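> Mind looking at a prediction? Sequence and model below.
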Amino acid sequence: MNTFHDDQPSHIEVYAIKNSDQIRDETFRALFQTLSPERQDYVSKFKRASDYQRSVLGDAMVHRILQDKLGLDPMHIEIIRNAYGKPSLKHHDNLHFNVSHSGHWIVCAVSHEPVGIDVEKMEAIDMDIAKRFFHKTEFNALLHCDPSVRLSRFFDLWTLKESYIKAVGKGLHLPLDSFALELLGGEWAPVLGENGETYYFKQYTVEEGYKLSVCGISRHFPKNVQFVTAEEL
């Protein structure tokens, strides 16, 4: 993990870690001990092992990234959340990060500028969801695309839109149908934010059957995802 410096051009980095049966219980216990007392209390309340494991891995990955980027002692890392639940690092307004998880993947995006990320495991869905939540132009495009790619396109739109509202920092308080995404020349067109900022998009592949989308004010997206392991944390 490279160190961030204030004089560097704003760019985005994307990380991913896979939850696996190969990760030993001892590793999870060690990572759990690195969390703040508040987060330990939070993740301990999960009843399903998979939820507990994803939360521990996600928190540990974020802390390791923030430590490496800023050269901070773990004791000096304090994560706060805005009124909409978006996390940020207290006293460090120049470093933005966002986390998402689905299935056995946990992902994180980091940048000097606002950034959002979303990963989803694809599964059969009722297209009425798109009619209910998507912009009408997006829903119409779904109806007219080849049925063989309709599910894939749905999850393209879902993850892209989720990454945008997370980058903006309002989560689902910003309705998914309040803006429309458009595919132009094989790339997703940028979106103009409420305050005049331009938000850009990029998608990555972590595994077949998953969709991963990133949104940010910076146009400097990485070519590849950086994969990390539990042992590296």
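Received the coordinates, thanks.
> contacts, neighbours, all on C-alpha from now
Noted.
> Would you indicate which residues of stretch 45-56 are buried?
Buried residues in stretch 45-56, counting neighbours by 16 or more other CA atoms under 10 Å, are found at 51-56.
> Comparison target, given below:
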Amino acid sequence: MRVLITNISPLRDEALYEELLRYVPAERQEKIARYGKPEDRRRSLGAGLLLEYGLRSLGCSLLSLMPGTETVHLVRGAHGKPELSGETGVHFNLSHAGDYAAAVFDEGAVGIDVERARRVNVNVMRRQFTAEENAYLQSGPDAFLWLWTRKESYCKAVGEGLHLPLSSFDVLENQVAGRTAPAAEAAEAETAVRKADAGEFYLYTEAPVKDYVLSVCAGHPITGCLVEKVDLRKLFDGIS
């Protein structure tokens, strides 16, 4: 597993922004252009740059005719999760928040979530957590962000997204514990829970930079996972 994080603040420099834009494929360039706010465009570009950088280290590229790489394309899974075409054996996931973008690469299903510290009305969010998790929320101001990033990374790893009720699984331990969905849950939601529980998933969380929390989730125990900080201004040094 490889986990990358980068500060996207340098992309406020318009010249650097335009220079780095050529390292992401046309599809992402079009996606970036559709964002109305400059900060959203920078986050999307930053995530795209990490994706291309990470893929090249694994012998792949989303850009055509890159020497020494296999050209791959993004496709969508059953619930819209981006995946790579072909039989590369490479799985990835992206996240961004505030001034940071993050990416994770692994040999199997994987998810990542990075969040910036912010004020949250915990009482409003209680329905998203199990009883045990709600008790943990009282342990300190960082408890919510710790739990939330773990929930999000798990949903992204299993590929269910918003189809999976957040209160149907517990993330207090490093191995995700599935729970029985309440009788009142819709049939579709219950199906999603059963599908997600079909495999074992594990979590890892750290605070890679001040005021940010990052969690990753994968289908194997995660040990000694240190987030790698990279300077986006130097990602493609020496590469045309």
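Thanks, I have the structure now. What you see is a predicted model; the values in this text were computed from it and never measured.
> what's the TM-score here?
Remark: TM-score between the superposed chains equals 0.83 [TM-score structural alignment, normalised by the length of the first structure]; 213 aligned residues with a CA RMSD of 2.0 Å.
> Export the buried residues of stretch 45-56 of the first structure to CSV and append columns for secondary structure and distance to Gly71 of the first structure.
CSV is the format used below for the buried residues of stretch 45-56 of the first structure (DSSP: H, G, I helix; E, B strand; the rest coil; distance: CA to CA, whole Å):
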residue, secondary structure, distance to Gly71 of the first structure
Asp51, helix, 29
Tyr52, helix, 28
Gln53, helix, 26
Arg54, helix, 25
Ser55, helix, 23
Val56, helix, 21
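> can you map out the helices along the first structure?
25-33, 37-44, 49-70, 128-133, 136-144, 147-168 (DSSP state H).
> okay if I get these as TSV plus distance to Gly85 of the first structure?
Shown next, in TSV, are these (distance: least, CA to CA, whole Å):
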stretch	distance to Gly85 of the first structure
helix 25-33	22
helix 37-44	15
helix 49-70	15
helix 128-133	21
helix 136-144	27
helix 147-168	9
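> Can you check which of the ones you listed gets nearest to Ala83 of the first structure?
Set against Ala83 of the first structure and scored by CA to CA, the helices of the first structure come closest in helix 147-168, at 12.5 Å.
> Quick check: buried residues in that closest one?
By 16+ other CA under 10 Å, the buried positions in helix 147-168 of the first structure come out as 150-168.
> cool, stretch 51-61 of the second structure as well?
In stretch 51-61 of the second structure, counting by 16+ other CA under 10 Å, buried: 51-56, 60-61.
> gap between the corresponding residue of the second structure for His135 of the first structure and Ser168 of the second structure?
Using TM-score structural alignment, the equivalent of His135 of the first structure in the second structure is Thr130. From Thr130 of the second structure across to Ser168 of the second structure, the span is 7 Å (CA to CA, to the nearest Å).
> cool, and Glu190 of the second structure?
9 Å.
> what's the answer for Leu147 of the second structure, then?
14 Å.
> Next: Asp106 of the second structure.
From Asp106 of the second structure over to Ser168 of the second structure the distance is 25 Å, taken as CA to CA.
> More neighbours: the two, which one.
Shown here are Asp106 of the second structure and Ser168; by other CA atoms under 10 Å, Ser168 has more neighbours (21 against 17).
> any chance you could map the strands in the second structure?
For the second structure, the strands defined by DSSP state E occupy 2-7, 60-61, 70-71, 74-76, 82-84, 91-97, 100-106, 110-116, 169-170, 177-178, 202-206, 212-218, 228-229.
> Contact partners for the alignment partner in the first structure of Ala33 of the second structure?
Taking TM-score structural alignment, Ala33 of the second structure has Ser44 as its aligned residue in the first structure. Applying CA atoms under 8 Å, 6 or more residues apart in numbering to Ser44 of the first structure gives the contacts Tyr52.
> Spell out for me which residue occupies the centre of the first structure.
With distances taken as CA atoms, centre = their mean, Ile117 lies nearest the centre of the first structure, 2.5 Å away.
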